[in-house]
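Asks: Provided below for reference: sequence and predicted model.
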Amino acid sequence: MAIIITDECINCGACEPECPNTAIYEGGVEWTWAGGTALTEVDFGDGTVIDAKDDQEPISDEFYYIVSDKCTECTGFHEEPQCAAVCPVDCCVPDPDNVEDEETLLAKKAWLHAEG
């Protein structure tokens, strides 16, 4: 399960530097697959392949956001999601639309960081 940032976010930025996958971005800021990962390209499995350094559209223009496909809930890095641990207003919460088990999260970590 990925973590999401709710609209209660006060834009303090405490979460961003804590993410081992660089999956957290300030509102309005474009993101890349390459940022904080070992990815050089992303193959979506449907014939679409993009350069991992290509800018992607912000998910939110108003507050910090988490790219769910880069979020591993800190699995393999820490005992708990670090964004949630440091958030002063408890707005980093599990995303019920992106439920993943530990095996899936570890596989995502390995993919993002080119392990194994």
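Replies: Structure received.

Asks: For the rest of this, base every contact and every neighbour count on C-alpha atoms.
Replies: Noted.

Asks: What residues does the one residue sitting closest to the centre of the chain make contact with?
Replies: Nearest to the centroid of the C-alpha atoms of the chain, with distances taken as CA atoms, centre = their mean, sits A23, at 2.8 Å. Contacts of A23 were listed using CA atoms under 8 Å, 6 or more residues apart in numbering, and they are E16, G36, I66, V67, S68, K70, C71.

Asks: and those residues, which are buried?
Replies: Those of these that meet the buried threshold are E16, I66, V67, S68, K70, C71, by 16 or more other CA atoms under 10 Å.

Asks: Now, the residues you listed that are in strands?
Replies: Secondary structure of these is defined by DSSP state E; positions in strands are I66.

Asks: want to compare, so here's the second one:
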Amino acid sequence: MALMITDECINCDVCEPACPNHAISMGAEYYQIDPAKCTECVGHFDEPQCVTLCPVACIPVNPAHVETRETLMQKYERLTAAPAA
């Protein structure tokens, strides 16, 4: 399951540097999460760092991108694989 940031975001800048996959960036009005890069920190941490650090609890699971832990691990492995020479 990829995460998403709701419009309750206060743009506190805490989540973006905490994301090990660089899936979080500033959108038009508030931060957004790229579901193609979000692994909910699987492979990096036990818990999603953005959710842990968010002071307003505005980062729920994105219902449009439901994934199993196994799928998230596969995504993590793709994202962290060394490029072919």
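Replies: That came through, no problem. Here the structure is a predicted model, which is why all the values come from computation and not from measurement.

Asks: Going by distance to H78 of structure 1, which of the contacts of A23 of structure 1 wins?
Replies: Within those, the smallest distance to H78 of structure 1 is 12.8 Å, found for C71 (CA to CA).

Asks: Identify the residues contacting that closest one.
Replies: Remark: with contacts taken as CA under 8 Å, 6+ apart, C71 of structure 1 is in contact with A2, I3, N21, A23.

Asks: which one of these has the most neighbours?
Replies: If you count neighbours using other CA atoms under 10 Å, the busiest of the contacts of C71 of structure 1 is I3, which has 27 neighbours.

Asks: which residue sits closest to that one, ignoring its sequence neighbours?
Replies: In space, not counting the residues next to it along the chain, I3 of structure 1 is nearest to P94; the distance is 4.4 Å by CA to CA, 6 or more residues apart in numbering.

Asks: That neighbour maps to what in structure 2?
Replies: Mapped onto structure 2 by TM-score structural alignment, P94 of structure 1 lines up with V61.

Asks: What separation do you get for that match and A82 of structure 2?
Replies: Taking CA to CA, to the nearest Å as the criterion, V61 of structure 2 is separated from A82 of structure 2 by 28 Å.

Asks: again with P35 of structure 2
Replies: 21 Å.

Asks: tell me which element L105 of structure 1 falls in.
Replies: Under the criterion DSSP states H and E, the helix or strand holding L105 of structure 1 is helix 102-112.

Asks: Average offset of that helix relative to structure 2?
Replies: For helix 102-112 of structure 1, the mean distance to aligned residues of structure 2 following superposition is 0.5 Å (mean CA distance after the TM-score superposition for structure 1).

Asks: Show me which residues of that helix are buried.
Replies: Buried residues in helix 102-112 of structure 1, counting neighbours by 16+ other CA under 10 Å, are found at L105, L106, A107, K108, K109, L112.
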